[in-house]
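S.K.: need a structure here:
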Amino acid sequence: MMDVRPLHNEQDYNWAIGEVTRYFEAQPAVGTPESDRFEVLTTLIREYEDTHYEMPHVDPVQVLEFAIESMGKTQAGLSELIGRNRASEILNRIRPLTLDMIRKISAEWNIPIELLTPQYAMARAYA
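M.R.: Presented below is the predicted three-dimensional model:
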């Protein structure tokens, strides 16, 4: 019933993706053999991706710029969240994001916290 195998190559990976995709339309009930199979497959897929695909470095300022350019957000909206001068300073890489700012932006703009927390280049040293 489990019908699961290790993912050794792209063909195995593509097979697992195909198997998992069908669960998105009809999610199995928790605690069932199908639910267990879905969990095992997603774990195998995650491990394969972590091992074989390098995740690109994420620049939080670029994430904010993308949100402003492509997600209907505005610099004025960012200013409302974290303060007028602060928004400008962050976008110009003069001031770093703080944890409180990251939490507010993440919650209000639905941006995963992980995309806002990496270190990034500043225009100058911030004291």
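
S.K.: drop to CA atoms for contacts and neighbour counts, all remaining ones
M.R.: Noted.

S.K.: need the residue closest to the centroid of this protein.
M.R.: With the centre of the chain defined as its mean C-alpha position, the nearest residue by Cα atoms, centre = their mean is P112, 5.3 Å away.

S.K.: residues contacting the closest residue to it other than its chain neighbours?
M.R.: Ranked by Cα to Cα, 6 or more residues apart in numbering and with sequence neighbours excluded, the top spatial neighbour of P112 is S106, at 5.8 Å. S106 makes contact with P112, I113, L116, according to Cα atoms under 8 Å, 6 or more residues apart in numbering.

S.K.: then T117?
M.R.: Counting by Cα under 8 Å, 6+ apart, T117 touches P60, I102.

S.K.: please give the structure of this sequence too, so both can be compared:
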Amino acid sequence: MNTITITPIKTESDYQNSLRRIDELLSANPEPYSELDDELDVISTLVHAYEQTHYTIPYPDPIDAIKYIMEEKGWKNKDLEPFIGPKSRVSEILNRKRYFTLQQIHNLHKHLGLPLEMFINEKVLQAA
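M.R.: Below you'll find the predicted structure:
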């Protein structure tokens, strides 16, 4: 049994080396539960953790996200009424004249799968 030495990813150079190693391992097409598969699993976990810290992707604007979902689903404003309220309220929110209530945020999170952090984050708090 070979010993695999894996070190933490602390620098951008470590990160780039880890990405290259992942490519090598994927090209080798490791057998499930093999040492190479285990190495791939561990390095991928380390890379993910590094990316979460150093390459965070900001959440999109909630109105833009809702409009995108509406377009994807072929929805009209009336299709949001069960989550937001009457037609006038939907229009006010989509036109940025009013912000969401907690109940509306809950409904959009529960029924459309939008993350809560999208509605309450640094960008939104600075605009308030």
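
S.K.: what's the TM-score here?
M.R.: Between these two chains, after superposing, the TM-score reads 0.62 (TM-score structural alignment, normalised by the length of the first structure); 113 aligned residues with a Cα RMSD of 3.6 Å.

S.K.: the residue nearest to P112 of the first structure: which element?
M.R.: Applying DSSP states H and E as the criterion places S106 of the first structure in helix 99-109.

S.K.: which residues in the second structure form helices?
M.R.: 12-28, 35-54, 62-73, 81-84, 87-94, 102-112, 116-119, 122-127 (DSSP state H).

S.K.: between these, which gets nearest to I6 of the second structure?
M.R.: helix 35-54 (7.5 Å; Cα to Cα).

S.K.: any buried residues in that closest one, and which?
M.R.: Residues of helix 35-54 of the second structure classed as buried: L36, D37, E39, L40, I43, S44, L46, V47, Y50 (neighbour count, 16 or more other Cα atoms under 10 Å).

S.K.: please apply the same query to stretch 62-75 of the first structure.
M.R.: Counting neighbours by 16+ other Cα under 10 Å, one finds that the buried residues in stretch 62-75 of the first structure are L64, E65, A67, I68, Q75.

S.K.: do the same with stretch 113-122 of the first structure
M.R.: I113, L115, L116, T117, Y120.

S.K.: any idea how far apart the tips of it sit?
M.R.: Taking Cα to Cα, to the nearest Å, stretch 113-122 of the first structure runs 19 Å from one end to the other.

S.K.: also stretch 104-124 of the second structure?
M.R.: Start-to-end span of stretch 104-124 of the second structure (Cα to Cα) is 16 Å.

S.K.: now, which of the buried residues of helix 35-54 of the second structure sits nearest K123 of the second structure?
M.R.: Y50 (23.2 Å).

S.K.: once you drop chain neighbours, what's closest to Q104 of the second structure?
M.R.: Spatial nearest neighbour of Q104 of the second structure, excluding adjacent residues (Cα to Cα, 6+ apart): I84 at 5.2 Å.
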